[in-house]
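[1] what's the 3D shape of this:
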Amino acid sequence: MFDILMYLFENFIHSETEIRVDQDELTDELVRAGFHHDEIYKALSWLEKLAALQESDTHPYLANASTSALTRIYTQEEQMRLDVECRGFLMFLEQINVLDASTREMVLDRVMEIDTSEFCLEDLKWVVLMVLFNVPGKENAYAQMEELLFEEPEGLLH
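    Just a heads-up that it's a prediction; the model follows:
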């Protein structure tokens, strides 16, 4: 499912190509690209839920997430999905104002809905990018995240 999300993001959303509204055509194209129907439907559902999260009424944490000084306590399930490195990266993104409490919760909501047994920091970075792309008014945060995702290390690595 995550591969489909990446494919859609890279080929349609990120490239600013106009997305086809016709779900059947999109499904046919994804099948031709080699993806299976059940995974396609999961990915499309994931994207629909992401769009729905923009309305604060649809996610119970967003209405109360206006304070930037909130400390996030992760559930056991979230800790199993997000290792220490991922949780630290989310904290870093909040500290540099790429994420706020509401966008952090949107990211966590979408991470927990991904149907995968393995989830790593690179996957998290892409989810953050997808969430920020879909939230109006977060263009600067999206640009910052894009830089973090695509930046090349300079100099010698030790």
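
[2] Only C-alpha atoms from now on, for both contacts and neighbour counts.
    OK.

[3] What count of nearby residues applies to Val98?
    Taking other C-alpha atoms under 10 Å as the neighbour definition, Val98 ends up with a count of 21.

[4] Spit out the contact partners of it.
    Contacts for Val98 were tallied using C-alpha atoms under 8 Å, 6 or more residues apart in numbering; they are Ala141, Tyr142, Gln144, Met145.

[5] ok, and what's touching the lengthiest helix in the chain?
    The helix spanning the most residues in the chain, taking DSSP state H as the definition, is helix 37-52. When contacts are taken as C-alpha under 8 Å, 6+ apart, the neighbours of helix 37-52 outside the stretch itself are 1-2, 4-5, 27, 30-31, 58, 106, 110, 113-114, 131, 134.

[6] hang on, the earlier thing: turn the contacts of Val98 into TSV, columns for distance to Phe9.
    Formatted as TSV, the entries for the contacts of Val98 read as follows, by distance: C-alpha to C-alpha, whole Å:
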residue	distance to Phe9
Ala141	17
Tyr142	14
Gln144	17
Met145	15
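
[7] Following up with a second sequence; could you model it the same way so I can compare the two?
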Amino acid sequence: MFEVLVFVYENYWRGDACPELHQLERKLSAHGFEPDEIHEALVWLDGLNSAAQNILLPAPSQAEWAPQPSDASMRVFSVAEQDHLGADCLGFISFLESAGVLPAALREIVVDRAMAAPGDPVPLDALKIIVLMVYWRFGHEPDALILDELCGDAEERLAH
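    Here you go, the predicted structure:
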């Protein structure tokens, strides 16, 4: 499923540039993806579209996405969320929030879509793809440092 999502992310500039799901299914099939992978990815994308409805976000500037005083509340994850996401994914979500690049509304969509993803716990690389897809759906590109964190291989980085 995640290979299909990465293909969609790389080939369609924004979520609104992506064709309708039935047309996307034909394109994915023509590119050689397995029918089961396509179906799973399309169901996941449909869930992303449903979760994103009625969400209005401000422009993605740091100042507007930074935590507001009214956002000082704390998100408590259920036991099922903790088990399915695992410590690595929960820590990464917390990192993105504290960096001011994942507002509460997007965090909830990320958690919703991660809960719909396979894996127990969800691998951190899969969560990073989910975060990219949520940004993609809203037409926002993360800044270069966050994009590097989402796309880069942490094991290949050199410490300075």
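
[8] Report the TM-score for the pair.
    Laid over one another, the chains give 0.73 as their TM-score (TM-score structural alignment, normalised by the length of the first structure), with 142 aligned residues with a C-alpha RMSD of 2.8 Å.

[9] what does Leu44 of the first structure align to in the second structure?
    Leu44 of the first structure maps onto Leu42 of the second structure when the alignment is built from TM-score structural alignment.

[10] top of the contacts of helix 37-52 of the first structure by neighbour count?
    Counting neighbours by other C-alpha under 10 Å, the top entry in the contacts of helix 37-52 of the first structure is Met106, with 24 neighbours.

[11] What residue in the second structure is paired with that one?
    For Met106 of the first structure, the aligned position in the second structure is occupied by Ile109, per TM-score structural alignment.

[12] can you check Leu30 of the first structure too?
    With the correspondence set by TM-score structural alignment, Leu30 of the first structure lines up against Leu28 in the second structure.

[13] same deal with Gln76 of the first structure?
    In the second structure, the residue matched to Gln76 of the first structure (TM-score structural alignment) is Val79.

[14] What is the burial count for that match?
    Look at Val79 of the second structure: counted by other C-alpha under 10 Å, it has 9 neighbours.

[15] Please enumerate the helices of the first structure.
    In chain order, the first structure shows helices spanning 2-8, 23-32, 37-52, 76-81, 84-95, 101-112, 121-133, 139-150, with DSSP H as the criterion.

[16] what would the ones you listed look like in CSV with distance to Ser68 of the first structure?
    What follows is the helices of the first structure, written out as CSV (distance: least, C-alpha to C-alpha, whole Å):
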stretch, distance to Ser68 of the first structure
helix 2-8, 29
helix 23-32, 38
helix 37-52, 22
helix 76-81, 21
helix 84-95, 8
helix 101-112, 6
helix 121-133, 17
helix 139-150, 15
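
[17] closest one to Leu70 of the first structure among these?
    Each of the helices of the first structure was scored for nearness to Leu70 of the first structure using C-alpha to C-alpha, and the closest is helix 101-112 (7.1 Å).

[18] neighbours of Arg72 of the first structure, just the number please.
    For Arg72 of the first structure, the count of nearby residues is 11 (other C-alpha under 10 Å).

[19] err, Gly119 of the second structure, not the other one
    Look at Gly119 of the second structure: counted by other C-alpha under 10 Å, it has 12 neighbours.

[20] So of the contacts of helix 37-52 of the first structure, which two are at opposite extremes in space?
    Greatest spacing in the contacts of helix 37-52 of the first structure, by C-alpha to C-alpha: Val31 and Thr58 (30.9 Å).

[21] could you list every residue that touches the residue positioned nearest the centre of the first structure?
    The residue lying closest to the centre of the first structure (C-alpha atoms, centre = their mean) is Val127, at 2.0 Å. Applying C-alpha under 8 Å, 6+ apart, one finds that Val127 of the first structure lies in contact with Val107, Arg110, Val111.

[22] pretty sure the last one contacts Leu124?
    Yes. Checked against C-alpha atoms under 8 Å, the pair Val111 of the first structure and Leu124 is within contact range at 7.3 Å.

[23] Now Asp83 of the first structure: closest residue in space that isn't a chain neighbour?
    If the residues on either side of it in the chain are set aside, Asp83 of the first structure comes closest to Cys120, at 7.8 Å by C-alpha to C-alpha, 6 or more residues apart in numbering.

[24] before we move on, what about Glu94 of the first structure?
    Setting aside the residues directly before and after it, Glu94 of the first structure is nearest to Asp100 in space (C-alpha to C-alpha, 6+ apart), at 5.7 Å.
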